[in-house]
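*Asks:* structure for this input, please:
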Amino acid sequence: MTVATGRARRRRVALAGLGAAFVAAFAARVLLGDYTFTVPDFFRILFGEQIPVSTFILMETKLPRAVMAVLVGLALGTAGSLFQMLLRNPLASPDIVGVSLGASAAGVFAVLTLGLRDDAVSVFAIVGAVVISGVVRWVAGTTGGYRLVLVGVGVAAAMVSVVQYLLARSNTYDVQLALRWLVGSLNSVQWPTIGVLALALAVLLPLLAVLARALPALELGDDAAAGLGVGRHRTDLLLLVGVLLTAAAVAAAGPVAFVAFMSGPIARSLMGGRHSLVAGALVGAVLMLLADYVAAYLIPNTVLPVGIVTGAVGGPFLLWLLARGAATGRTG
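*Replies:* Have a look, this model is predicted:
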């Protein structure tokens, strides 16, 4: 067996393992917890049978949270891997370059200053993410890479200041409404919101699959990609899709910290050092399902926002990644 064949086999095994982990995490989130379901009961309720109490808990609480966790995880995991592939930097996730915070700041502004709610706030969040990403790209120029990450960090810090100012001048009730735009939460998930996010992914993911054919060339660098006939505009289009994936997820659940950031490096490690959008998406979905399970049951009678759990894990992960980069003379 050649080296190439062995690597290809490892990647297939890794994807199969991630698929199995995804199914197991989804089953655990739906079937286990403080109110458990058997597999037969799950499918009986899913296909319309009414079981007192059980039907309500499954269809209005557990299942919508699990489905939302999957969709948000897929969106953020894909976006994180895409950013890191295009910018050739393991720190270049939507969390780091300001996209998530741009959406959050716009959402908080809509809630606290304009008094908007629900879908109108989501629209503001998406617009905020797109505008901030455009500002970061414009200030960073065409060099990309570490310059874009540094500019993104600066813009993200500015967005934090905006959010803090808005919170400081608002009353307590309005601040409570804005909290989901600060930490990320799957609490009180509604099926219509899930439907909108699912529709967004149904449009963006196939578009990404078409555009991603240029990724092998773009990973070689802008000059090499240009020599292969792939222009810089393709990079900008792919980044825009990544921004929209992030914005859709943030609009639905708030800025769930570090999922996009963690998904890329974990997927790359499992895939033997090779980037994979599919692996990144699966890792993101698994991380969201596990984090939401912990958020729901870590503290009895208390349901934490999922962003608290992902932030608690992602912060040390970032420090570890930086420490490993310092030890090996590289980042990531």
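
*Asks:* from now on I want contacts and neighbour counts done on CA atoms only, so please keep to that.
*Replies:* OK.

*Asks:* what is the burial count for Gly254?
*Replies:* Gly254 has 31 neighbouring residues, counting by other CA atoms under 10 Å.

*Asks:* same deal with Ala326?
*Replies:* Ala326, neighbours per other CA under 10 Å, totals 12.

*Asks:* and it, how far from Ile266?
*Replies:* With distances taken as CA to CA, to the nearest Å, Ala326 is found 18 Å from Ile266.

*Asks:* and His233, by the same measure?
*Replies:* Counting by CA to CA, the gap from His233 to Ile266 is 29 Å.

*Asks:* give me the nearest residue to the residue most central in space within the chain, chain neighbours excluded.
*Replies:* In the chain, the centroid-proximal residue (CA atoms, centre = their mean) is Leu76; its distance is 1.9 Å. Nearest non-adjacent residue to Leu76, counting by CA to CA, 6 or more residues apart in numbering: Ala260, 4.6 Å away.

*Asks:* count of neighbours near that neighbour?
*Replies:* Around Ala260 sit 35 other residues, with neighbours defined as other CA under 10 Å.

*Asks:* same question for the one 4 residues further on.
*Replies:* By the measure other CA under 10 Å, the count of residues near Gly264 is 32.

*Asks:* okay, and it sits in which element?
*Replies:* helix 259-270 (DSSP states H and E).

*Asks:* ok, then the element right after that helix?
*Replies:* Next helix or strand after helix 259-270 toward the C-terminus (DSSP H and E): helix 277-297.

*Asks:* I'd like to check the angle between that next one and helix 259-270, please.
*Replies:* Helix 277-297 and helix 259-270 are oriented at 120 degrees to each other (axes from the mean of the first three to the mean of the last three CA atoms, to 10 degrees).

*Asks:* for the comparison step, fold the sequence that follows:
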Amino acid sequence: MKNNKTVEFIMAGRRQRRRRWIIITGALAMLLFALCWGMLLLGSTVYPINDVLQVLLGEQIKGVSFAVSNIRLPRMLAGLLAGFAFGIGGNTFQTMLRNPLANPNVIGITTGSSAAAVFCIVILHTSDAIVSMASIVAGLATVLFIYLFSSGKTFSIGRIILVGIGIQAMLNSLISYLLLVGAQQDIPAALRWLSGSLNGSQMDELPLLTVSVLCLTPIIIALGKHLNILELGEQSATSLGVRTNITRIVLILSSVCIIALATAVTGPIAFVAFLAGPIAKRLVGVGFSNAIPAGLVGANLVLASDLIGQFAFEVRYPVGIITGIIGAPYLIYLLIRMNRKGELS
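*Replies:* Take a look at the predicted model:
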């Protein structure tokens, strides 16, 4: 009798958590839908929703068609896809390494992409396509170096974070040097790229990012159960039958690829990968994978921050400036909290 009551109690809790997950995920999707329409409707000229809808359906309306099809739609899609990629990729790293500091911004992966992009812009003067390709390759190379330099007899989260922070510092120094020796006319383009921006987004930049989000997101979700088990620790995951090395490699490669491709399109939008996972976890709670909610939070952060940067101030700011203003205080708060708990000692 007691066993039956225990099972019923557990199942009731599971149903409650599932219901919460569905409600929160649905609310995030609805908010994202509203922000997408806001990106399409708002600008120097506010267009009626009927005109925008007709343009999206293929009709030509003087003035509206060019603004929506060539400027607002690519900007909205770039923010949507990149934000989702940063959110789900950052959450995967934080969950897998069991540390909120273990995200691509802090451990140097996006910095590797940035260094390659700045080198191509200020030294090689290459096209945007080459800059994007170089940033992708550099992101993958950076995570390979971090993994090799931090490898030992056993897997160590702390070692990965410390090596990543060291590589990030080195790459930031390289970026500063490149900006000092670069030609004056190339510096603004490099700084715009480094700040993370949706300005100048083009439809022809999006297919590869779209394919990566559509293909890699199911892989991350499919391994979500194993990802949650990895949170229990190396020995516990191994005893439960998880092939930890293969699972970790697949998750790392999937996350790095999706983040590197997003960085290639928008630049390293600050703190989105860092904030999305913890916010999603607070909203949906525990018990179910928060990969999709983290992606939705990331997309919401990027689109909302871009709208704030465009219309909340007299001067228009890139989206990365706004997300940096939001994320920096949270990073300080997190470091203080972890230090009090002794997690940084």
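
*Asks:* need the TM-score between these chains.
*Replies:* The TM-score (TM-score structural alignment, normalised by the length of the first structure) is 0.94; 330 aligned residues with a CA RMSD of 1.8 Å.

*Asks:* how close does the residue nearest to Leu76 of the first structure get to Trp181 of the first structure?
*Replies:* Applying CA to CA, one obtains 16 Å for the distance of Ala260 of the first structure from Trp181 of the first structure.

*Asks:* same question, Gly19 of the first structure
*Replies:* On the measure of CA to CA, Gly19 of the first structure and Trp181 of the first structure end up 30 Å apart.

*Asks:* same check, this time on Ala120 of the first structure
*Replies:* As for Ala120 of the first structure, its distance to Trp181 of the first structure is 14 Å (criterion: CA to CA).

*Asks:* these two - which one has more neighbours?
*Replies:* A direct count of neighbours by other CA under 10 Å for Ala120 of the first structure and Trp181 places Trp181 higher, at 28 against 14.

*Asks:* pretty sure the more buried one contacts Gly107?
*Replies:* Yes. Taking contact to mean CA atoms under 8 Å, the distance of 6.4 Å between Trp181 of the first structure and Gly107 places them in contact.

*Asks:* where in the first structure does the helix or strand harbouring Ala129 of the second structure fall?
*Replies:* Here Ala129 of the second structure is covered by helix 128-149, with elements defined by DSSP H and E. Using TM-score structural alignment, the residues of the first structure aligned to helix 128-149 of the second structure are 118-139.

*Asks:* excluding its own residues, what touches that stretch? List them.
*Replies:* For stretch 118-139 of the first structure, the external contacting residues (CA atoms under 8 Å, 6 or more residues apart in numbering) are 97-107, 110-111, 144, 148, 151-152, 155, 240, 243-244, 246-248, 250-252.

*Asks:* just the buried residues of it, please?
*Replies:* The neighbour-count check on stretch 118-139 of the first structure (16 or more other CA atoms under 10 Å) flags 121-137 as buried.

*Asks:* tell me the counterpart of the residue nearest to the centre of the first structure in the second structure.
*Replies:* Following TM-score structural alignment, the counterpart assigned to Leu76 of the first structure within the second structure is Phe86.

*Asks:* need the counterpart of Tyr333 of the second structure in the first structure.
*Replies:* Under the alignment (TM-score structural alignment), Tyr333 of the second structure pairs with Trp320 of the first structure.

*Asks:* and its match, what element?
*Replies:* helix 306-328.

*Asks:* go on, Gly164 of the second structure?
*Replies:* Using DSSP H and E, the element containing Gly164 of the second structure is helix 157-181.

*Asks:* do the same with Gly80 of the first structure
*Replies:* helix 63-87.

*Asks:* circling back to that earlier point, residue contacts, the residue nearest to Leu76 of the first structure?
*Replies:* Contacts here follow CA under 8 Å, 6+ apart; on that basis Ala260 of the first structure touches 73, 76-81, 93-95, 284.

*Asks:* residue in the second structure matching it?
*Replies:* When the structures are aligned by TM-score structural alignment, the residue of the second structure matched to Ala260 of the first structure is Ala273.

*Asks:* looks like Leu116 of the first structure contacts Gly107 (just checking).
*Replies:* No. The pair Leu116 of the first structure and Gly107 does not pass the contact test of CA under 8 Å, sitting 9.0 Å apart.

*Asks:* any idea how far Ile308 of the second structure is from the aligned residue in the second structure for Leu218 of the first structure?
*Replies:* Taking TM-score structural alignment, the alignment pairs Leu218 of the first structure with Leu230 from the second structure. Look at Leu230 of the second structure and Ile308 of the second structure: by CA to CA, they are 37 Å apart.

*Asks:* and for Leu162 of the second structure?
*Replies:* 34 Å.

*Asks:* neighbour count winner among His233 and Ile266 of the first structure?
*Replies:* Of the pair His233 of the first structure and Ile266, Ile266 is the one with more neighbours under other CA under 10 Å, namely 17 against 9.
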